[in-house]
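**Q** no sequence for this one, just the structure:
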């Protein structure tokens, strides 16, 4: 394999009728990206040439049929399938969903086998990927099955990190899903991630309440008092620097989030609405807690603008750079883990 010293970034192409191909092409039309990494797009070279023409991009692809043919300083495209695919931009299509999963599963296999160093996933449609062989609500759950560790959805930007206790769980099921074991596992995961992947020596963790006003002493639910607070107390007693639970409604508006290395939200929208309000377009979704690195942009397929050349690739580009930096940080941590005195000399790459 000819890869030089560049980190190999595998890219799953996502929903072909969405903006995935556009943001990938816009990211790598800047030839300077090849100074930082060697990209491998898991798709089909003829199809990528179609997208290149669609968006008017001056890009040359290096088509390969096996991963041992990867070449550094080239935009490699692994032919995951050979047949022609009909593209109808903006349409939800179960056949297109099948190709999204072919790309993803091939990329994950390569990640597990260390043929690629990191994985960056373009957006999928969670509805059209469902089948008898793929029954996951999204990337995170699938990766949690395929890779080692305990996954946690962590949204990151230059100024903010937001992790989730529960991610793709219906609101009606959230309170039952948040158990003491879950809280401990997720916070232990995020604590390790901040040290290992972000170079934060002593993480300061803020936790948001489950109920409005953290339950108002049981008036609006008792889960904060009976489940969340006792678990946080136990984690504090075990040496972790944890604050909260905080009432979620005023936490971000007050600017309090700036005082912490990470904020843990109880459920999806509690964390992602403020995150995307503050960092949309530059945010990255990082699947923390696994033995391999995966990032993605903070947006979906954007069918409404697919094929029109209007997509902003900033978040996807940030996802590529985040994957590279996390890979470097994790590698550095592995080298110096046996010497705790060196840990404090590491420089966090994301602003606290």
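**A** All right, it came through fine. Keep in mind that what you see is a predicted model, and the values were worked out from it rather than measured. Numbering: from 1, shown residues only.

**Q** drop to CA atoms for contacts and neighbour counts, all remaining ones
**A** Will do.

**Q** ok, residue 204 touching residue 236?
**A** No - between residue 204 and residue 236 no contact is recorded; they are 11.1 Å apart, counting by Cα atoms under 8 Å.

**Q** hey, what's in contact with both of those two?
**A** With Cα atoms under 8 Å, 6 or more residues apart in numbering applied, the overlap between the contact sets of residue 204 and residue 236 consists of residue 242.

**Q** more neighbours: the two, which one.
**A** residue 204 (18 against 13; other Cα atoms under 10 Å).

**Q** so what's the more buried one up against?
**A** 241, 242, 243, 260, 261, 262.

**Q** counting neighbours, what do you get for the third one?
**A** Residue 243 is flanked by 16 other residues according to other Cα under 10 Å.

**Q** residues touching it, list them.
**A** Under the criterion of Cα under 8 Å, 6+ apart, the contact partners of residue 243 comprise 204, 205, 206, 207.

**Q** name the element the third one belongs to?
**A** If I follow you right, that is residue 206. In this assignment (DSSP states H and E), residue 206 forms part of strand 204-208.

**Q** following element in sequence after that strand, please.
**A** Where DSSP H and E defines the elements, the next helix or strand beyond strand 204-208 is helix 223.

**Q** and the closest residue to residue 199 other than its chain neighbours, what helix or strand is that in?
**A** Closest residue in space to residue 199, ignoring its immediate chain neighbours: residue 348 at 4.5 Å, by Cα to Cα, 6 or more residues apart in numbering. Assigned by DSSP H and E, residue 348 belongs to neither a helix nor a strand.

**Q** what is the burial count for residue 228?
**A** 24.

**Q** hmm, who's touching stretch 61-69?
**A** Under the criterion Cα under 8 Å, 6+ apart, external residues in contact with stretch 61-69 comprise 1-2, 44-45, 49, 70-71, 74-80, 115.

**Q** apologies, that question was intended for stretch 292-301.
**A** 15, 17-20, 111-112, 117-125, 147-148, 155, 276, 280-287, 315-316, 318-320, 322-323, 326-327.

**Q** comparison target, given below:
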């Protein structure tokens, strides 16, 4: 952080043919955002100038060659490349993918060095980012390799938090991927994150079943009875407030989620469909479990509206605020754990 206490928020620019630049620029078009943080965008002066002109967004920015040179009170742009990439809104192109990875890599380097405090990633296209030297399904997998810790995809708002046991795994492979070891690992990550990143002293976690009706006592599938229930019982007996497995179809409709601090879904769509239905535009994707803070909006590249000025920047703005909040909570938690006499300040 700067001496002023403002958190340095690094931003990877995402797919240049999508809505990434638009939601970033719209967020910081509001100069009040500079009261909360020092933004550092990883792209180039030419790229940001071209995008703001094409989109009709009025902002001033400060070009730098290294994130460590960022100025407080300015929108800083790190010149990761010199050329002006071809911008073809709505087009899935290999060139756009290569520049999104250049931005991400430079931002992660700065994060590891401590030149930025928080990383907020604009949306990428999981198809066009693939290359000989970059073979990851998405941000989360890459960050898990680059940063210390074990990652968990954690979709969060102030009122709803959904983590995933398995994330980018094909549905046909989900059941065999869920093992007692995996369940214990993910529960620990989500529990630690709720304590450290969200200030919850005794987290209460609900687990959703793998099969419809959590297997209906083995009629629909045996994984819930044979894999999930024994681990949940073991964790509960050890003092962890973990409950379930709950039938996913009625869990959200009956508003059972309100009784828990977080939900751990068995697979991607089981957790993300209800989360996005209830929170779209306000939700944030947070990579929990790592030694650095990374957030992103809850949407993709949205090629269909790219370049039309229609993109809603609410979720990106929330991702910036959530990143700041988590960073501050984490710093306070670490300070409190060093000084046990102040622990009573932790919420709940």
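**A** Now that the structure is in, tell me what you want to look at. Fair warning: this is a prediction, and the values are worked out from it, not measured in the lab.

**Q** returning to that earlier point: of the contacts of residue 243 of structure 1 - the most surrounded one?
**A** Neighbour max across those (other Cα under 10 Å) = residue 207, 25 neighbours.

**Q** if we can go back for a sec, run the chain-centre distance for the strand holding residue 206 of structure 1.
**A** Distance of strand 204-208 of structure 1 from its chain centroid, counting by Cα atoms, centre = their mean, to the nearest Å, is 20 Å.

**Q** so where do the helices sit in the stretch 201-350 of structure 1?
**A** Across the stretch 201-350 of structure 1, reading from the start of the chain, the helices by DSSP state H, counting those that start in this stretch fall at 223, 229-237, 248-251, 268-279, 314-336, 340-343.

**Q** among those, which is nearest residue 159 of structure 1?
**A** Evaluated over those, closeness to residue 159 of structure 1 peaks at helix 268-279, with 8.4 Å, by Cα to Cα.

**Q** now for that closest one, which elements pack on it?
**A** Helix 268-279 of structure 1 makes packing contacts with strand 161-164 when contacts are defined by 3 or more Cα pairs under 8 Å, 6 or more residues apart in numbering; DSSP states H and E.

**Q** following element in sequence after the strand it packs on, please.
**A** Of the helices and strands lying after strand 161-164 of structure 1 in sequence (DSSP H and E), the nearest is helix 174-177.

**Q** flag every buried residue along that following helix.
**A** Along helix 174-177 of structure 1, the positions that meet the burial threshold by neighbour count (16 or more other Cα atoms under 10 Å) are 174, 175, 177.

**Q** how big's the offset between it and structure 2?
**A** After superposition onto structure 2, the average distance of helix 174-177 of structure 1 to its aligned residues comes to 0.6 Å, using mean Cα distance after the TM-score superposition for structure 1.

**Q** in structure 1, what sits opposite residue 230 of structure 2 in the alignment?
**A** Superposed on structure 1 with TM-score structural alignment, residue 230 of structure 2 falls opposite residue 230.

**Q** just checking, residue 91 of structure 2 touches residue 15?
**A** No - with contact defined as Cα under 8 Å, residue 91 of structure 2 does not count as touching residue 15 (9.8 Å).

**Q** more neighbours, the two?
**A** For residue 91 of structure 2 and residue 15, the more surrounded residue by other Cα under 10 Å is residue 15, and the numbers stand at 33 against 15.

**Q** how far away is residue 198 of structure 2 from residue 339 of structure 2?
**A** Using Cα to Cα, to the nearest Å, one gets 19 Å for the distance from residue 198 of structure 2 to residue 339 of structure 2.

**Q** between these two, who's got more neighbours?
**A** Here residue 198 of structure 2 and residue 339 are set side by side on neighbour count (other Cα under 10 Å), and the busier one is residue 198, at 21 against 10.

**Q** wait, what's in contact with that one?
**A** Here residue 198 of structure 2 is in contact with 326, 329 (criterion: Cα under 8 Å, 6+ apart).

**Q** which strand or helix spans it?
**A** Secondary structure assignment for residue 198 of structure 2, by DSSP H and E: no helix or strand.

**Q** which ones are touching residue 223 of structure 2?
**A** Applying Cα under 8 Å, 6+ apart as the definition, the contact partners of residue 223 of structure 2 turn out to be 175, 210, 211, 215.

**Q** not counting sequence-adjacent ones, nearest residue to residue 330 of structure 1?
**A** Among residues not flanking residue 330 of structure 1 along the chain, residue 197 sits closest, at 5.1 Å (Cα to Cα, 6+ apart).

**Q** brain fart, residue 286 of structure 2
**A** Of all residues beyond its chain neighbours, the one nearest residue 286 of structure 2 is residue 295 (4.4 Å), with distances taken as Cα to Cα, 6+ apart.
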